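Q: The following comprises the amino acid sequence and a computationally predicted model.
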Amino acid sequence: MKKFWKTKRYKQYNRRHAARQWVRALEFKNYRRRRNLIRPSLSKVRRQFRHRAISSGRREVTVEAPEVLSLVRNPEETTRFIEALRGHEKHWQPVWVELKGVKEIDYNGILVLLSVMVRFNSKKIPFNGDKPDDPVALAVINESKFFQYVYWDFNQQDRYTLEDKSSISTHAFKTVDSLLGAKLIDNASQTIWGEPRRCPDVQRVLIELMHNTNNHASIEKLGDRHWWVSVKHIEVENRVAFSFVDYGVGIFYNLRHKERHWLTSALSELVEKFTLGNDVEIFERILSGEIHRTASNKPYRGKGLPGIYEAFERNSFSNLTIVTNDVYFSTTPGESKMLDTHFRGTFVYWELSMDNWSLEKKAIS
């Protein structure tokens, strides 16, 4: 009896199999040659991250940061960058955050980036990135401890307190915390005036923003979204910068989409466009108190934004900037504008200095 491997049938199969294997080997050799032409431009960390993403069955995407990473100074490109990251987070897609091209960055840009990457971390979505090549931008981001905080083990239900002996303090929570507001103002006044002082309007602004996040950031559920507040102490200038952000639905979406029927909301928006102008003009009227409107249509509600603007006009703080939906509002004349991109949430920035109003603390006898 002939052995199987000597039969004509097996020899035919073996030739076909060998030919297929040879073709596959040539294809893999060509693929490896093309891959090696690309690989020298990638760092070892980047190659490892890409390999882990592919091994997990998900494709890694690159999101490039703008040269000026700041919602105050470069709202268009920064908003586009942040919303791209949020889109990938929504779809559970691994991202490589490319910061090497950043030439200017400030603490409000660091805050919005950190608050987004914490969501990646809490949902266990793989992410990594590089550092700015520019030495000044790198120094700013290192001072903020961003690279230290971003890899902490976060949970979506956590309260975050990210602070140390450096000049920046960042907090995140889901409910109103008046004690935190008082602490932040005490520390700020110590930097500015050399002693703890009372800044009632700043305290009210913080509480109002926390309250709005808790009640209005999510359409579906109260208290479902974190607010983030970051305080940067600039001691050499006796100045403190406050940045507040929540990633809710935004002011205009909240006003227009808590109506009972989508058609009512759409018609209201259409009427607004023709009678009140664009969203910037509508927003300015809301701040001035000319338009008094809320989702509930109750007369005792909706005083938050006008109250914040009134505090600015009383010189309680300076350089007020607000970004929400498609609106960029600045108290600097001529700076307010419509955005081409859409920011899903509300960002508020202001500064406190020696030129602003404050009250001395009375000693407790």
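A: On my side now, so go ahead. Numbering: from 1, shown residues only.

Q: CA only for contacts and neighbour counts going forward, please
A: Will do.

Q: and residue 299, how many residues sit next to it?
A: For residue 299, the neighbour count with other Cα atoms under 10 Å is 10.

Q: and it, which of the three is it?
A: Secondary structure for residue 299, judged by DSSP: H, G, I helix; E, B strand; the rest coil, is coil.

Q: could you list every residue that touches it?
A: Residue 299 sits next to 292, 293 when contact means Cα atoms under 8 Å, 6 or more residues apart in numbering.

Q: do the one 5 residues further on as well
A: Under the criterion of Cα under 8 Å, 6+ apart, the contact list for residue 304 reads 208, 209.

Q: Surely residue 192 and residue 355 touch.
A: No: the pair residue 192 / residue 355 is not scored as a contact, 9.8 Å apart, by Cα atoms under 8 Å.

Q: Can you pick out the residue with more neighbours from those two?
A: residue 192 (22 against 13).

Q: if I pick that one, what's in contact with it?
A: So, once contact is read as Cα under 8 Å, 6+ apart, residue 192 ends up touching 235, 238, 239, 240, 353, 354.

Q: and those, which are buried?
A: Neighbour-count burial (16 or more other Cα atoms under 10 Å) is assigned, among the contacts of residue 192, to 238, 239, 240, 353.

Q: what sits against the second one?
A: Contacts for residue 239 (Cα under 8 Å, 6+ apart) come out as 191, 192, 233, 351, 352, 353, 354.

Q: ok so, going back, let's have the buried ones among the contacts of residue 192 in a markdown table, adding secondary structure and distance to residue 262.
A: As requested, these are arranged in a markdown table below (DSSP: H, G, I helix; E, B strand; the rest coil; distance: Cα to Cα, whole Å):
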| residue | secondary structure | distance to residue 262 |
| --- | --- | --- |
| 238 | coil | 49 |
| 239 | strand | 46 |
| 240 | strand | 43 |
| 353 | strand | 45 |
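
Q: Of these, which is the nearest to residue 97?
A: Closest approach to residue 97 among the buried ones among the contacts of residue 192 (Cα to Cα): residue 240, at 28.7 Å.

Q: tell me the secondary structure for the nearest residue to that closest one once chain neighbours are set aside?
A: Spatial nearest neighbour of residue 240, chain neighbours left out: residue 233 (4.6 Å); criterion: Cα to Cα, 6 or more residues apart in numbering. Using three-state DSSP, the structure places residue 233 in strand.

Q: Comparison target below:
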Amino acid sequence: MKRKIRKQFKRKNKKCDREHAFAPPRDIYHKNKVLHKIDMPEKMIFPEDIKTLNSTLEELDCYRNKRHSHRISIDHRKMTVIDNASILLMTVGINSIFHGKKLIRNGKVSPPKLIDQRLAAIGYWDALCINPQKETIEEGQKYLKIDYRDGESIDNEFHYPIIDFFTGKDQILEKNKDELFDAIFEAMANSSEHAFVNFDGDKKIWFMGAYNEEEREIEFIFYDTGIGIFKSLETGRSKFVQNLYRLSRRIGRANTLRTLCRSNLSRYKDKNNNRGFGMIAFKNFIDTIKRDSSKDASLEVATDEFLYLTKNDSIIRLKSKIQGTFIRWSIKDLNVGV
């Protein structure tokens, strides 16, 4: 009996000490950690709710730094209204806070069904979780899922799936393939060559797209979390960039952003043919679309605390700064319902 008891005792202890991928040793301090719940805002619409969005990310980052004594739960249950831009900004922010480490999705703190399905379709759960929500087809909506490219090594074929998605949607942009290519290529190239100069953070270039079949409306969003347009002017080495920086100090940041978005500066490039700030390609794409009387198009470019809109050629001062550079194109077919 003694031998049997000893044998059982040894087996039990041996089993407890065994390392296994599916049953890792328990964290003896897990129960002692404080569970901190972070509520996702009820409403997030860009740009009016950028301050709320940034506050949520700051709170999450604060408790992520205390992970040795805190467990974090990101509660989505109160979410009722969120637009595509806010979804992308929140995805990028959470991904950056956890340095690309995937999280675990808990169905108990998921948002209402319609929001949950939309987040799945748009690629929010895929980008952040190891156990994403199964995608369900959202009627009337199609998405170019949230994705990113390494800002330091962009492949030469990155633009093909993007262009195929937009030109294949009921032929809305079939006639404007070249202008679409120029705008996308310029956005990616600008970020790759200027956004991450002397930058130690996350060097990713994010994008996503959406097509509303019922409204026949297309939206494409492009975002990098680099140093931003104004900082890139300060760090530019060419005479052309230095002159732009001096100009920005004279006319102010708001007017500088407007100038960069609506002016063709390519003729001012220096002898080394340094690329950059070819942001006129963004607006040229919109202007080309608007020449067709059956379509409406708009562009938004945000960096630091400013947002430029082609509508009324206006500048909005954001309630909270945005890191890096944000670009959104929106195209709508005006013949819907006619």
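A: That came in fine, so what should we check first? Treat the numbers as computed from the prediction; the structure is a model and nothing was measured.

Q: among the contacts of residue 192 of structure 1, which recur in structure 2?
A: Retained in structure 2 by both residues aligned by TM-score structural alignment, their matches' Cα atoms under 8 Å is none of the contacts of residue 192 of structure 1.

Q: tell me which of those is nearest to residue 78 of structure 1?
A: Once Cα to Cα is applied, the member of these that ends up nearest residue 78 of structure 1 is residue 240, at 22.3 Å.

Q: What's the local residue count around residue 25 of structure 1?
A: As a burial measure, residue 25 of structure 1 scores 12 neighbours (other Cα under 10 Å).

Q: quick one: it and residue 31 of structure 1, what's the gap?
A: 10 Å (Cα to Cα, to the nearest Å).

Q: got it, and residue 355 of structure 1?
A: From residue 355 of structure 1 across to residue 31 of structure 1, the span is 65 Å (Cα to Cα).

Q: which residues in the stretch 101-250 of structure 1 form helices?
A: In the stretch 101-250 of structure 1, the segments counted as helices under DSSP state H, counting those that start in this stretch are 107-122, 135-143, 146-149, 178-193, 200-216.

Q: what's the neighbour count on the closest residue to residue 62 of structure 1 other than its chain neighbours?
A: Leaving aside its sequence neighbours, residue 62 of structure 1 sits nearest to residue 96 (Cα to Cα, 6+ apart; 4.7 Å). When neighbours are counted by other Cα under 10 Å, residue 96 of structure 1 registers 19.

Q: Which element, helix or strand, includes residue 96 of structure 1?
A: Residue 96 of structure 1 is part of strand 95-98 when elements are defined by DSSP states H and E.

Q: Distance from that strand to the middle of the chain?
A: Relative to the mean C-alpha coordinate of its chain, strand 95-98 of structure 1 is positioned 15 Å out (Cα atoms, centre = their mean, to the nearest Å).

Q: Make sure residue 255 of structure 2 is indeed in a helix.
A: Yes: counting by three-state DSSP, one finds residue 255 of structure 2 located in a helix.

Q: what sits against it?
A: Contact analysis of residue 255 of structure 2 by Cα under 8 Å, 6+ apart lists residue 248.

Q: Map it onto structure 1.
A: Structural correspondence for residue 255 of structure 2 with respect to structure 1 (TM-score structural alignment): residue 281.

Q: likewise residue 225 of structure 2?
A: Counting by TM-score structural alignment, the partner of residue 225 of structure 2 is residue 247.

Q: Same check on residue 298 of structure 2?
A: In structure 1, residue 298 of structure 2 lands on residue 319 (TM-score structural alignment).

Q: name the element that match belongs to?
A: Using DSSP H and E, residue 319 of structure 1 maps to strand 318-330.

Q: post-alignment, that strand versus structure 2, mean distance?
A: The superposed strand 318-330 of structure 1 is, by mean Cα distance after the TM-score superposition for structure 1, a mean 1.5 Å from where its aligned residues fall in structure 2.

Q: Quick one: neighbours of residue 162 of structure 2, just the number.
A: Around residue 162 of structure 2 there are 18 residues (other Cα under 10 Å).

Q: so stretch 105-115 of structure 1 matches what in structure 2?
A: Using TM-score structural alignment, stretch 105-115 of structure 1 pairs with 82-92 in structure 2.

Q: elements contacting the strand holding residue 96 of structure 1?
A: On a contact count with 3 or more Cα pairs under 8 Å, 6 or more residues apart in numbering; DSSP states H and E, strand 95-98 of structure 1 meets strand 61-64, strand 127-129.

Q: Export those strands as a markdown table, with columns for mean neighbour count.
A: Listed next are these as a markdown table, based on neighbours: other Cα atoms under 10 Å:
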| stretch | mean neighbour count |
| --- | --- |
| strand 61-64 | 16 |
| strand 127-129 | 19 |
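
Q: Please tabulate the ones you listed in CSV and include distance to residue 309 of structure 1 as additional columns.
A: Below are these laid out as CSV (distance: least, Cα to Cα, whole Å):
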stretch, distance to residue 309 of structure 1
strand 61-64, 34
strand 127-129, 38
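
Q: Select, out of those strands, the one closest to residue 288 of structure 1.
A: Nearest to residue 288 of structure 1, of all those, is strand 61-64, at 37.6 Å by Cα to Cα.

Q: OK, contacts around the match of residue 225 of structure 2?
A: By Cα under 8 Å, 6+ apart, the residues touching residue 247 of structure 1 are 217, 225, 226, 227, 344, 345, 346.

Q: ok, of those residues, which one's closest to residue 101 of structure 1?
A: Once Cα to Cα is applied, the member of these that ends up nearest residue 101 of structure 1 is residue 344, at 25.0 Å.

Q: Mind telling me what the closest one corresponds to in structure 2?
A: Checking TM-score structural alignment: residue 344 of structure 1 goes with residue 323.

Q: Next up, the contacts around the aligned residue in structure 1 for residue 211 of structure 2.
A: Using TM-score structural alignment, the partner of residue 211 of structure 2 in structure 1 is residue 233. Neighbouring residues of residue 233 of structure 1 by Cα under 8 Å, 6+ apart: 167, 168, 188, 191, 239, 240, 241.
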